[in-house]
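Student: Below are the sequence and a predicted model for it; my questions follow.
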Amino acid sequence: MKIACSNKKAYHDYYIDKTMEAGIVLSGPEVKSLRAGKANLKDGYAGIRNGEVFLYNIHISPYNFCTDSAADPLRMRKLLLHRQEIRKLIGKLNEKGVALIPLKIYFIDKGKAKVELGLARGKKIYDKREALKEQQAVREVQRMLRHQE
C-alpha cells in the first residue's frame, strides 16, 4: 500500500468515529499526479447526491506531461461504495454535527486508488488545546527515555 496523500489536519480538527474504504473514479492524468503525490485533501469533504457519494474540494494538480486538455483540479469525483454502505452513511450524516471527511488516498497492490473516509465530529477549541498538551507530554517523556539510555 502506497499512500499518495493524507489529511493530518482532520485528526486535529475532528474526532474520527469510524473509517471506511472507497474506490474513486479518476482520469488517467489524475492517477499519474496522485502517484507523484500532487494532491491536497485539506479542505475536502464528501457528500451524497442522488444516492451517490462524491468528493468535493480535493485538489489534484494537473499532470505536467499530459497532452490532453487538463481537467479542473477541484472537480467533484465520484466514490465507489455499495448501496448498503451508502444507506448507512445517509443515516449517519443526518445526525447533527457529523461530516464525512477524506483521511488519505492510497494505492493498493493491484494499482487501484482508494480513499479512506472518516465519519467525523467537530472538536471545540479547548479540545484541540488539550490534545496538543497531551502530544507534547508524550513527546517529552519519549525524549527523557531516549536520553537515559
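Tutor: Nice, thanks for sending it over.
Student: CA atoms for contacts and neighbours, from now on please.
Tutor: OK.
Student: Under a three-state scheme, what state does residue 133 occupy?
Tutor: Here residue 133 is recorded as helix under DSSP: H, G, I helix; E, B strand; the rest coil.
Student: now it: how far from residue 127?
Tutor: Here residue 133 is placed at a distance of 10 Å from residue 127 (C-alpha to C-alpha, to the nearest Å).
Student: okay, these two: which has more neighbours?
Tutor: Neighbour comparison, residue 133 and residue 127: the larger count goes to residue 127, with 15 against 12 (by other C-alpha atoms under 10 Å).
Student: Tell me which stretches of the protein form helices.
Tutor: Counting by DSSP state H, the chain has helices at residues 8-13, 28-35, 83-93, 125-148.
Student: of those helices, which approaches residue 41 most closely?
Tutor: Residue 41 sits nearest to helix 8-13 of all the helices of the chain, at 9.1 Å, using C-alpha to C-alpha.
Student: Check which helices and strands that closest one sits against.
Tutor: Using 3 or more C-alpha pairs under 8 Å, 6 or more residues apart in numbering; DSSP states H and E as the contact criterion, the elements in contact with helix 8-13 are strand 98-107, helix 125-148.
Student: got these as a markdown table, with distance to residue 92 columns?
Tutor: Listed next are those as a markdown table, based on distance: least, C-alpha to C-alpha, whole Å:
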| stretch | distance to residue 92 |
| --- | --- |
| strand 98-107 | 7 |
| helix 125-148 | 23 |
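Student: before we go on, here's another structure to hold up against the first:
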Amino acid sequence: IAESYAAVEEGELWLVNCYIAPYAQAKTWGHEERRRRKMLASKRQLSRMWNATQRQGMTLVPIVMYFNDKGLVKLKLGIAKGKKLADKRETSAERDWNRQKQRLLKQN
C-alpha cells in the first residue's frame, strides 16, 4: 500500500494503485495486481472525505490494511497534506547530515 491512494469519484470511494499479489493456486483465474478497487463507506464518511480532498487540497492515504475476524480486508485511511518544496529540502538536508554524522562516528 506504499504507493497507493484513495479517491472519491462520482460518489464512490476507490483505492488506486494498490498492489495485491496474485494467488499462486489460482493460475487460470488470476487478477490484475494494480487495478482500481471499489471500497465501501457510508454516505457520511464519503461526504467528509470528499470535502477534505476538494476544499482543503488534502489526499486520502491508506495507513493500515488488515483482515478482520470474518476474513474481510479492512483499510484505515488518513487525510494527509503534501510537503512543500522547502520542507522537502529541509528533510533531505537533515538526512544527509545524519548520514555524514554516522560516517564520522564510524571512522573514529
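Tutor: Nice, thanks for sending it over. Not measured: the values here are computed from a predicted model.
Student: Send over the TM-score of the superposed chains.
Tutor: Aligned and superposed, the two chains score 0.75 in TM-score terms (TM-score structural alignment, normalised by the length of the second structure); 94 aligned residues with a C-alpha RMSD of 2.2 Å.
Student: so stretch 4-13 of the second structure matches what in the first structure?
Tutor: Matched against the first structure by TM-score structural alignment, stretch 4-13 of the second structure falls on residues 44-53.
Student: How far off centre is the matching stretch?
Tutor: In this view, stretch 44-53 of the first structure has its centroid 14 Å away from the chain centroid, taken as C-alpha atoms, centre = their mean, to the nearest Å.
Student: Quick check: buried residues in it?
Tutor: By neighbour count on 16 or more other C-alpha atoms under 10 Å, the buried set for stretch 44-53 of the first structure is 44-48, 53.
Student: Could you report the neighbour count for residue 123 of the first structure?
Tutor: Residues lying near residue 123 of the first structure (other C-alpha under 10 Å) number 13.
Student: Any figure for the gap between the nearest residue to it once chain neighbours are set aside and residue 67 of the first structure?
Tutor: Computed as C-alpha to C-alpha, 6 or more residues apart in numbering, the closest residue to residue 123 of the first structure that is not its neighbour in sequence is residue 14, at 5.2 Å. Residue 14 of the first structure sits at a distance of 40 Å from residue 67 of the first structure (criterion: C-alpha to C-alpha).
Student: still on that earlier bit, could the helices of the first structure go into CSV alongside distance to residue 21 of the first structure?
Tutor: CSV is the format used below for the helices of the first structure (distance: least, C-alpha to C-alpha, whole Å):
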stretch, distance to residue 21 of the first structure
helix 8-13, 16
helix 28-35, 17
helix 83-93, 10
helix 125-148, 26
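Student: Figure out which of these is closest to residue 107 of the first structure.
Tutor: Across the helices of the first structure, residue 107 of the first structure has its closest neighbour in helix 28-35 (8.3 Å, C-alpha to C-alpha).
Student: now for the closest one, which elements pack on it?
Tutor: Using 3+ C-alpha pairs under 8 Å, 6+ apart: helix 28-35 of the first structure touches strand 2-6, strand 59-60.
Student: so which of the ones you listed comes closest to residue 142 of the first structure?
Tutor: Nearest to residue 142 of the first structure, of those and by C-alpha to C-alpha, is strand 2-6 at 24.9 Å.
Student: And the closest one, what's buried?
Tutor: Buried residues in strand 2-6 of the first structure (16+ other C-alpha under 10 Å): 3-6.
Student: and which of those is nearest residue 30 of the first structure?
Tutor: residue 4 (11.7 Å).
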